[in-house]
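*Asks:* Quick one: sequence plus predicted model below, questions after.
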Amino acid sequence: MVFYSTNASDDYARCSSAFVEKNETLNPVVDGNLKERRESNRSKVILDWAVDQNKSSCRGACKSDNAECEESESVSGYYYCKCETGFKGNPYTAGGCKDVDECQHINLNNCLHKDRCHNTPGGYTCSCPHGQKGNGRRNETEPVVTLALLGAFTLVSTLCWAHKQRSLMQLRQRNFEQNGGNLLLQQLSQQQRYTDRTRIFTKVELKNATNNFDESRILGRGGQGTVYKGILPDNTIVAIKKSRVGGDPQNIKSFINEVFVLSQINHRHVVKLLGCCLETEVPLLVYEFVENGSLLDHLDPSKNECSITWETRLRIATETAEAISYLHSAASIPIIHRDIKSANILLDHNDRAKVSDFGASRLVHLGEAQVATVVQGTIGYLDPEYLQTGQLNEKSDVYSFGIVLLELLTGSKAFKFNTLASHFVSSMREDRLWEILDRRVLDQKKNAKQLKEVALLASRCIRVNGEERPTMKEVAMELEGLIAMEKHLQEKDKDMMKAEESEYLLGHYTNDGYGSASASFSVASHDSIQKQVAFEIIDGGR
């Protein structure tokens, strides 16, 4: 750009001075004295250039390995060469772009300590203390990023865990309500003295106790559910009953009924309820473990080769009768079991009886002689009068117990309705009792009288008219009397044997000649009496 001087002393020259300057930086009006401006060195000159409009041609002009092409800001559409970041020098000559040592300039690196900065081609790295590994400049920011990510992950995990726990709590509460937990707690609260005996187990406790309800832990399957063997943390072995179907109002009612009924009972021959779990989809009951199976298992030759003796059978019948008698007359509120059968009579390691499965049981409140209900029970054990009228009373249990007595006598199963009872009654009428008795107990001839007495008792228990049946208290007393009589006879026989031995010894050592004859007479008399008793037992009842 050229300007004419306006200084009077320079009138003789039309162009006293000239220079080049960026157009935007000069105002001819304000800066008219060009000589003064030049002498003050205030001129602004910008020199710029570009290689070519073709970027590929530009790349050919960049001779340095660490150079790159970039579009010119001042000359639009043209490109020029420049050194890459981290390099400095002439990009138009080979090897012209030299590496910049960022570690020598504190403002060019972000390392916290100078001795941890290590220069690299085009950049630098920062080492980590105490032998840790890292990537220099990135490591200074990575811990922050890592911590932020870790914090975010922890927060999300915590929120997810809290949501899951809240969902599980809601599910457990919903299951608790659906399984009748509120109703159960209400009923138990009305019997405060029994509440402490009924423990509420958690789902996790019973899951761990049964190895997640593994198939190998199954003790048996019944009409109302499956029973598992469980081991609690204190090594207590328990039986855990898992209901077959959850959510059904009738099943829930039976479950709550069983818990409440068993909470009223404390008898040595009734299986003990330890607690329950209501958090699962189907309710769970926890009982004491009775390890020797059911009476049905021991009577079935296909399941148990070793038959239980008649003495044990009679004792089991007596203990069962005692338990049912307790339910009817000694419990705080009378209880009708409604499903007495050999499968519900469990045996411990000493073959002691334990009555179980109270899901169908009913409480009989004061003033109620009988209860109208929907008929429940097991075919073959059902009281025909209850089946016809729907009126439940204590004599219904008596009938079912009578069928159990028939199973003990005959070794047969009561699977079909009234088949065993009908066959037994007809055999008694035709005086063919000895033909239908279990051969495994018939071999024991000395029990003939007991077998006859128990058969007569059973025939009274299964009479069609309930009023003609004895009470369970009377049944228990008769069975106890038979056991007591047997013990008395055994003791009497022992005393007689001792007396005979004494007489024999006295007769052997006396000189009057009567001792030996007396002893022989005594033995002969005893044998004749035994034969007479056996004849009367076999001939009786005709």
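*Replies:* That came through fine. Numbers count the residues shown, from 1 in each chain.

*Asks:* only C-alpha atoms for contact and neighbour calcs from this point on.
*Replies:* Fine.

*Asks:* The closest residue to Pro233 other than its chain neighbours: what's it in contact with?
*Replies:* Nearest residue to Pro233, sequence neighbours excluded (Cα to Cα, 6 or more residues apart in numbering): Ala209, at 7.6 Å. Neighbouring residues of Ala209 by Cα atoms under 8 Å, 6 or more residues apart in numbering: Gly230, Ile231, Leu232, Pro233.

*Asks:* try Gly247
*Replies:* Applying Cα under 8 Å, 6+ apart, the residues near Gly247 are Gln178, Asn179, Glu281, Val282.

*Asks:* That one and Leu420, how far apart?
*Replies:* As judged by Cα to Cα, to the nearest Å, Gly247 and Leu420 stand 37 Å apart.

*Asks:* still on that earlier bit, export the contacts of Ala209 to a markdown table and tack on secondary structure, distance to Arg138 and neighbour count?
*Replies:* What follows is the contacts of Ala209, written out as a markdown table (DSSP: H, G, I helix; E, B strand; the rest coil; distance: Cα to Cα, whole Å; neighbours: other Cα atoms under 10 Å):
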| residue | secondary structure | distance to Arg138 | neighbour count |
| --- | --- | --- | --- |
| Gly230 | strand | 57 | 27 |
| Ile231 | strand | 56 | 18 |
| Leu232 | coil | 55 | 13 |
| Pro233 | coil | 52 | 10 |
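
*Asks:* Any chance you could list what contacts the helix or strand harbouring Ser520?
*Replies:* Per DSSP states H and E, Ser520 falls inside helix 515-539. For helix 515-539, the external contacting residues (Cα under 8 Å, 6+ apart) are Ala448, Lys449, Lys452, Glu500, Glu503, Tyr504, Leu506, Gly507, His508.

*Asks:* Got a ChimeraX select line for the buried ones in these?
*Replies:* Per 16 or more other Cα atoms under 10 Å, the buried members of the contacts of helix 515-539 correspond to this ChimeraX selection:
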select :448,449,452,500,503,504,506,507
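
*Asks:* which of the contacts of helix 515-539 sit farthest apart?
*Replies:* Lys452 and His508 (41.2 Å; Cα to Cα).

*Asks:* could you say which helix or strand contains Glu68?
*Replies:* Using DSSP H and E, Glu68 maps to strand 67-71.

*Asks:* Following element in sequence after that strand, please.
*Replies:* Strand 67-71 is succeeded, C-terminally, by strand 79-83 (DSSP H and E).

*Asks:* So which elements touch that next one?
*Replies:* helix 55-61, strand 67-71 (3 or more Cα pairs under 8 Å, 6 or more residues apart in numbering; DSSP states H and E).

*Asks:* Below is structure B, check it against A:
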Amino acid sequence: MGVGFGSLCLVMGGILKKRRKIRLHKKFFKRNGGLLLQQQMFAKEDSLQNTKIFTSKELDKATDYFNKNRVVGQGTVYKGMLDDGRIVAVKRSTGMVAENVEKFINEVVILSRINHRNVVKLLGCCLETEVPLLVYEFIPNGTIFQYLHDQSEEFKMSWETRLRIAKESAEALSYLHSSASIPIFIIETSREKPVSFERGDNRRGLASRFIDSMEENRVLDIVDDRVMEQARPEELMMVAKLAYQCLSLSRRKRPTMKDVSLELEQILSMQKDLISSSRDSTYFQQLQLLILQVLFPEK
């Protein structure tokens, strides 16, 4: 009888624990705006229908219960695999309070509608955890931040690659500004961090430092040494003038991101033509040398 009673207590304890967990999940789901998101999803017949509300059980399994070995980036993002085999990035949302629930849900709705090859896709979210979890497609090659700031001597980013990143970033921003269902505006920054305490008190802001350098006609002095080794001065000045226009305090003087992407495309084309002509020149030099060796072989 004692063994039977103990087993019954264990079973009842497990059931009660499971029920408490379910109640807690429902509490978090409601607090994190789950009901509001469901209303938005049912009310709109658009791409929001593809957005999924994940359960905590699904994401626990996908991330091996948020195993530390799955951490990527800055520590709040975990690599995971869904049951259908898709690799995802699961991000813990931070700093959300009850007053911001409606704003958070609106942002989820907006981000779910974004569909651009240069913008990471939001696949869905989980709202039955203490803090919301956002599920994105996983990008295996790292972030732009890592490419710009964590470069090693073995991998030096070329001037052509930097131009391509700038152009594709401008294309993505143009899409967010003009083609998304609701215009989205964000702040991006070229290779230095936007604010650095390693610079002097008056030069901590990269934007103000750059503007001062342009107006004092010494902008090439602050260009990354790696860029100076590869880019022509005229190309650098074209990009610098474009950036200077983008930082204008007058809205009318600032170019649209579409204009920026088009101009960067032109500069990138110039760079490709230069590389092509350089290769052609090398090829013809080698060919001429070969002809001379055939016609006038050494004795």
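*Replies:* Right, received. Where do you want to start? As the structure is a prediction and not an experimental result, all values here were calculated from the model.

*Asks:* coming back round to it: tell me which of the helices and strands packed on strand 79-83 of the first structure is the most buried.
*Replies:* strand 67-71 (a mean of 20; mean count of other Cα atoms under 10 Å).

*Asks:* so that one corresponds to what in the second structure?
*Replies:* No residues of the second structure are matched to strand 67-71 of the first structure when aligned by TM-score structural alignment.

*Asks:* From what I see, Lys341 of the first structure and Leu405 are in contact.
*Replies:* No: using Cα atoms under 8 Å, Lys341 of the first structure is not in contact with Leu405, being 9.8 Å away.

*Asks:* where's the counterpart of the residue nearest to Pro233 of the first structure in the second structure relative to Ser56 of the second structure, distance?
*Replies:* Correspondence of Ala209 of the first structure to the second structure, assessed by TM-score structural alignment: Ala62. Distance of Ala62 of the second structure to Ser56 of the second structure, computed by Cα to Cα: 10 Å.

*Asks:* How about Cys126 of the second structure?
*Replies:* Cys126 of the second structure is 6 Å from Ser56 of the second structure, by Cα to Cα.

*Asks:* neighbour-wise, which of these two wins?
*Replies:* Set Cys126 of the second structure next to Ser56 and count neighbours by other Cα atoms under 10 Å: Cys126 wins out with 25 against 18.

*Asks:* got the contact list for the equivalent of the more buried one over in the first structure?
*Replies:* With TM-score structural alignment as the criterion, Cys126 of the second structure lines up with Cys277 in the first structure. Going by Cα under 8 Å, 6+ apart, Cys277 of the first structure touches Ile200, Phe201, Thr202, Lys203, Pro283, Leu284, Leu285, Val286.

*Asks:* any idea how far Cys277 of the first structure is from Leu171 of the first structure?
*Replies:* Taking Cα to Cα, one finds Cys277 of the first structure at 14 Å from Leu171 of the first structure.

*Asks:* And the helices in the second structure?
*Replies:* 2-31, 34-43, 56-62, 101-112, 144-149, 159-174, 206-215, 225-228, 233-246, 257-295 (DSSP state H).

*Asks:* Now distance to Pro194 of the second structure too, for those helices, in TSV please.
*Replies:* Below are the helices of the second structure laid out as TSV (distance: least, Cα to Cα, whole Å):
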stretch	distance to Pro194 of the second structure
helix 2-31	35
helix 34-43	35
helix 56-62	34
helix 101-112	24
helix 144-149	12
helix 159-174	16
helix 206-215	5
helix 225-228	18
helix 233-246	14
helix 257-295	19
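
*Asks:* among the ones you listed, which is nearest Leu122 of the second structure?
*Replies:* Shortest distance between Leu122 of the second structure and the helices of the second structure, using Cα to Cα, is found for helix 101-112: 5.5 Å.

*Asks:* nearest spatial neighbour of the residue nearest the centre of the first structure, skipping sequence neighbours?
*Replies:* The structure's the first structure has its C-alpha centroid closest to Lys207; by Cα atoms, centre = their mean the separation is 2.5 Å. Leaving aside its chain neighbours, Lys207 of the first structure sits nearest to Phe213 (6.4 Å; criterion: Cα to Cα, 6+ apart).

*Asks:* The one you found reaches Ile231, doesn't it?
*Replies:* No: if you go by Cα under 8 Å, Phe213 of the first structure and Ile231 don't touch, sitting 11.5 Å apart.

*Asks:* could you check the distance from the aligned partner of Met257 of the second structure in the first structure over to Tyr386 of the first structure?
*Replies:* Using TM-score structural alignment as the criterion, the counterpart of Met257 of the second structure in the first structure is Met472. In this view, Met472 of the first structure and Tyr386 of the first structure are 17 Å apart by Cα to Cα.

*Asks:* which one of these two has more residues nearby?
*Replies:* Per other Cα under 10 Å, whichever of Met472 of the first structure and Tyr386 has more neighbours is Met472, with 26 against 21.

*Asks:* Next, the contact list for the more buried one, please.
*Replies:* Here Met472 of the first structure is in contact with Ala321, Glu322, Ile324, Ser325, His328, Lys395, Val398 (criterion: Cα under 8 Å, 6+ apart).

*Asks:* For Ile336 of the first structure, see how far away the last one is.
*Replies:* Here Val398 of the first structure is placed at a distance of 10 Å from Ile336 of the first structure (Cα to Cα).

*Asks:* okay, the two: which has more neighbours?
*Replies:* Under the criterion of other Cα under 10 Å, the comparison of Val398 of the first structure against Ile336 puts Val398 first, with 29 against 26.

*Asks:* That one contacts Glu468, doesn't it?
*Replies:* No: using Cα under 8 Å as the test, Val398 of the first structure is too far from Glu468 to be in contact (10.8 Å).

*Asks:* Just put the helices and strands packed on strand 79-83 of the first structure in a markdown table and tack on distance to Val261 of the first structure.
*Replies:* Formatted as a markdown table, these follow (distance: least, Cα to Cα, whole Å):
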| stretch | distance to Val261 of the first structure |
| --- | --- |
| helix 55-61 | 95 |
| strand 67-71 | 92 |
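
*Asks:* Figure out which of those is closest to Lys98 of the first structure.
*Replies:* Short answer: strand 67-71, nearest of these by Cα to Cα, at 10.0 Å.
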